[in-house]
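Student: Have a look; sequence and predicted model below, questions after that.
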Amino acid sequence: MFRRRLLAAVACLTALTAALTGCGAVGAKPADLQIYSARHYDLEGAFGQFTEETGITVEFISGGDAELLERLKAEGEDSPADVFMTVDAGNLWNAARQNELAKLDSAVLNDAVPQDLRDPQGRWYGLAMRARTITYNPTKVDVAEFDQAETYAGLTDPKWKGRLCMRDATSSYTQSLVASLIDLYGREKALEIAKGWVANEVQIMSNDVLLLDALDAGTCHVGINNHYYLARKIAEKPEFNVKLFWASQAGAGTHVNISGAGLVEGSDNAEDAQKLIEWLATKGQNAFVDANREFPVNPAAQPEAIIAGFGEFKRMPLNADAYGDLNAAAVDLLAEAGYK
């Protein structure tokens, strides 16, 4: 334990803020919980509220998903981490598969988080949900043009040629969407879909913000975005000329993904770590998701006003095993289709 806490004190140097984490002068007591977090959205408010309510102090080590997972593996039992927090269900699946996450037996979490948004063995739990769906310029597109049952596949229709914008093949958003299509349709049809996007001269964008700006300008007519990027744009500019369409409502539903967390195997403060994850899934749900305008995973929590205005939607059931296990297949499929 001494070595873990010594490492934690050193790690304090890279934490987000001294005020939040309790890292201050040399010799200061390290925080109660160390979180390795690949999630970078407005963490201070939610975790500051958790500390105020519980007295449990928190510090963060931030980094990329793969980087932090490799760090956990390298540190082994000497890791100072108590909680691993990441984006994308495939990353959570991968951390559990590599035995870096411990099983939690929590009726609170099982009640708060829908079954497909948590690990069956209790090694990770979804905490925030994002929908990757259709966005469009309403002066260029009539919603009657969209395939109501298979909207993602429907973008292969030649009528969308030269009108379509999407994210690059290296984006985890693109890879998870394609992995879900492989899981839903099988590889052959998923490959046909990706080839259809390419045949329609899809314009590739490096991020969702640029994609939305292109839609607003009319450079693209239709795209695929995470819902919260549009919500942010609307918050900044209510007259922003882009609307959202919930994909595949007459079919499998809209593709969703999650950010989530799990207890690190070997944590020496498992009790407080469980309290934190339970708080984030219940009392702290809105504090955790609202600032980034994500959807709460807990059905009892209400979404913030702008995304509530998008209306209710049927979501595609999330299959974390597929998102993780089929990620490499999705990358290969995109390359074979000529999707850049």
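Tutor: Everything's here; your move.
Student: Only C-alpha atoms from now on, for both contacts and neighbour counts.
Tutor: Noted.
Student: In this structure residue 272 contacts residue 33, no?
Tutor: Yes: using Cα atoms under 8 Å, residue 272 is in contact with residue 33, at 7.4 Å.
Student: higher neighbour count, those two?
Tutor: Comparing residue 272 with residue 33 by other Cα atoms under 10 Å, the one with more neighbours is residue 33, at 24 against 17.
Student: what about the more buried one, distance to residue 193?
Tutor: 45 Å (Cα to Cα, to the nearest Å).
Student: cool, residue 229 as well?
Tutor: 25 Å.
Student: These two: which is more packed in?
Tutor: More neighbours surround residue 193 than the other of residue 229 and residue 193, with 22 against 17 (other Cα under 10 Å).
Student: Quick check: that one is in a strand.
Tutor: No: Residue 193 is assigned helix when assessed by DSSP: H, G, I helix; E, B strand; the rest coil, not a strand.
Student: any idea how far residue 336 is from it?
Tutor: From residue 193 to residue 336 the distance is 12 Å (Cα to Cα).
Student: Which neighbours do these two have in common?
Tutor: Counting by Cα atoms under 8 Å, 6 or more residues apart in numbering, no residue touches both residue 193 and residue 336.
Student: and residue 60, helix, strand or coil?
Tutor: Under three-state DSSP, residue 60 comes out as strand.
Student: Go ahead and confirm it touches residue 37.
Tutor: Yes: the criterion here is Cα under 8 Å, and residue 60 meets it with residue 37 at 6.5 Å.
Student: which one of these two has more residues nearby?
Tutor: Using other Cα under 10 Å as the criterion, residue 60 and residue 37 rank with residue 60 on top: 27 against 24.
Student: Which strand in the protein has the most residues?
Tutor: strand 125-136 (DSSP state E).
Student: Following that one in sequence, what is the next regular element?
Tutor: Using DSSP states H and E, the helix or strand that follows strand 125-136 towards the C-terminus is helix 151-154.
Student: So for that following helix, what gets flagged as buried?
Tutor: For helix 151-154, the neighbour count (16 or more other Cα atoms under 10 Å) marks 151-154 as buried.
Student: Comparison target below:
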Amino acid sequence: MILKDQITNIFVQVDDFCKEFDSQIKQMKFQALGDEKKRRNRRSMMSDSEIITIMIGFHLGAHKTFKHYYREIVCGYWKNLFPKALSYNRFIELQQRSFVVFALFLKEKCLGKCTGICFMDSTTLKVCRNQRIHNHKVFKGLAERGKSSMGWFYGFKLHLVCNEKGELLSFYLTKGNVDDRNPKHIKKMTEQLFGKLFADKGYLSKALWEMLFADGIQLFTKLRKNMKNHIMKMEDKILLRKRAIIETINDELKNHCQVEHTRHRSVNNFMMNILGSLSAYCFFPKKPSLNLKKVNDGQLFLSFA
């Protein structure tokens, strides 16, 4: 179970961001509409910062169902931290109102910075079992069938980019039938990246390599059996073997943060679940990382002009 000190620390960071966001929104409304008429601005009993903190706390803990977590932990064990807690049904209705603030908080405060070494991969988000595809109605028209290395599935794909410290740099959500090499979403994911990008065989594409190279990013992938070998530095070969770091992140997101489950009853709550999972991972005290150190072997190299 998460300690109260941890929840308090998360709430302080979220609350500071929400206050800054509210002040900016008020200033923009004043400039656009003026202050001639009085407009209704009724606030909920629970603030956006409290709702976001509760969502992050659920994905940080080991709870499997949000209903049990909210009723037993939030309304019970953390009653002094959230004295104005709403009923469970009302909280589910109100949590989608915090989507914009939650998404901005994740982008501005939770994501890491590029260090020149990045890893990219995608993972499947199944919304139902394959036997129930024809009866599924929640994501009808949104989710699509796709195929991964683990077989066929029905749902979405979550594309992630991380650095060698295990920090998330960017993410993108697509339908299940979208190719990993789609230049549209890769262009958006790599806008603020530079240096070297390591990925699996699913990202093998000459056009993609040329597009990223023009943006100052060098793509490294493993080769297929029928492809000729290319000369590569030993440092890059070692980093390519360490691409399992992003596989570990996908595993923690699915098994610990519960980014994937088949109990969704609305699209809005599905999106809030993804934001909560990614934000909770960013608050992990220990992330999978690589301890990279360059050793000077003392050898001398001659260079000719």
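Tutor: Sure, I can see it. Everything numeric in this text was worked out from a predicted model, so none of it was measured.
Student: TM-score of the superposed pair?
Tutor: TM-score for the superposed chains, counting by TM-score structural alignment, normalised by the length of the second structure: 0.25, backed by 130 aligned residues with a Cα RMSD of 6.5 Å.
Student: Around residue 238 of the second structure, count how many other residues there are.
Tutor: Neighbour tally, residue 238 of the second structure, other Cα under 10 Å: 10.
Student: typo on my end, it should be residue 58 of the second structure
Tutor: There are 25 residues near residue 58 of the second structure, going by other Cα under 10 Å.
Student: ok, now residue 246 of the second structure?
Tutor: For residue 246 of the second structure, the neighbour count with other Cα under 10 Å is 26.
Student: what kind of secondary structure is it in?
Tutor: Applying three-state DSSP: residue 246 of the second structure is helix.
Student: so it touches residue 121, yeah?
Tutor: Yes: counting by Cα under 8 Å, residue 246 of the second structure touches residue 121, with 6.8 Å between them.
Student: tell me, what's touching these two both at once?
Tutor: residue 161.
Student: picking up where we left off before, can I get the buried residues of helix 151-154 of the first structure in TSV including distance to residue 51 of the first structure?
Tutor: Below are the buried residues of helix 151-154 of the first structure laid out as TSV (distance: Cα to Cα, whole Å):
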residue	distance to residue 51 of the first structure
151	44
152	42
153	46
154	47
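Student: closest to residue 70 of the first structure among the residues you listed?
Tutor: Among the buried residues of helix 151-154 of the first structure, residue 152 lies closest to residue 70 of the first structure (Cα to Cα), at 34.0 Å.
Student: just the strands in the stretch 51-200 of the first structure please.
Tutor: For the stretch 51-200 of the first structure, applying DSSP state E, counting those that start in this stretch gives strands covering 58-62, 83-87, 125-136, 164-167.
Student: most neighbours per residue, which of those?
Tutor: When the strands of the stretch 51-200 of the first structure are scored by mean count of other Cα atoms under 10 Å, the highest mean neighbour count falls to strand 83-87 (a mean of 26).
Student: Setting aside sequence-adjacent positions, which residue approaches residue 333 of the first structure most closely?
Tutor: Using Cα to Cα, 6 or more residues apart in numbering and skipping the chain neighbours, the partner closest in space to residue 333 of the first structure is residue 191 (6.1 Å).
Student: and that neighbour, how many neighbours does it have?
Tutor: For residue 191 of the first structure, using other Cα under 10 Å, the count is 22.
Student: Please report how far it lies from residue 324 of the first structure.
Tutor: Look at residue 191 of the first structure and residue 324 of the first structure: by Cα to Cα, they are 18 Å apart.
Student: likewise residue 244 of the first structure?
Tutor: With Cα to Cα as the criterion, residue 244 of the first structure and residue 324 of the first structure are 27 Å apart.
Student: for the longest helix anywhere in the second structure, packing partners?
Tutor: Longest among the helix segments of the second structure by residue count, using DSSP state H, is helix 4-33. Under the contact criterion of 3 or more Cα pairs under 8 Å, 6 or more residues apart in numbering; DSSP states H and E, helix 4-33 of the second structure touches helix 48-60, helix 99-105.
Student: Throw the ones you listed into CSV and include distance to residue 238 of the second structure, thanks.
Tutor: Below are those laid out as CSV (distance: least, Cα to Cα, whole Å):
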stretch, distance to residue 238 of the second structure
helix 48-60, 32
helix 99-105, 34
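Student: Which stretch among those is buried most, on average?
Tutor: Ranked by mean neighbours (mean count of other Cα under 10 Å), those are led by helix 48-60, with a mean of 23.
Student: which residues in the stretch 101-250 of the first structure form helices?
Tutor: 107-112, 151-154, 172-185, 187-199, 208-217, 227-236 (DSSP state H, counting those that start in this stretch).
Student: Tell me which of those helices lies nearest to residue 91 of the first structure.
Tutor: Among the helices of the stretch 101-250 of the first structure, helix 172-185 sits nearest to residue 91 of the first structure (Cα to Cα), with 10.0 Å.
Student: Just want the angle from that closest one to strand 83-87.
Tutor: Helix 172-185 of the first structure runs at 80 degrees relative to strand 83-87, counting by axes from the mean of the first three to the mean of the last three Cα atoms, to 10 degrees.
Student: Which positions in helix 172-185 of the first structure come out as buried?
Tutor: Buried residues in helix 172-185 of the first structure, defined by neighbour count with 16+ other Cα under 10 Å: 172-183.
Student: picking up where we left off before, next, format the strands of the stretch 51-200 of the first structure as CSV and append distance to residue 216 of the first structure.
Tutor: As requested, the strands of the stretch 51-200 of the first structure are exported to CSV (distance: least, Cα to Cα, whole Å):
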stretch, distance to residue 216 of the first structure
strand 58-62, 33
strand 83-87, 28
strand 125-136, 8
strand 164-167, 12
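Student: who wins for proximity to residue 70 of the first structure among those strands?
Tutor: For the strands of the stretch 51-200 of the first structure, the distance to residue 70 of the first structure is smallest for strand 83-87, at 11.8 Å, taking Cα to Cα.
Student: Can you name the next helix or strand after the longest strand anywhere in the second structure?
Tutor: Counting by DSSP E, the longest strand found in the second structure is strand 151-163. Next along the chain after strand 151-163 of the second structure, taking DSSP H and E as the criterion, comes strand 168-175.
Student: Check which helices and strands that next one is in contact with.
Tutor: In terms of contacts (3+ Cα pairs under 8 Å, 6+ apart), strand 168-175 of the second structure is packed against strand 151-163, helix 183-189.
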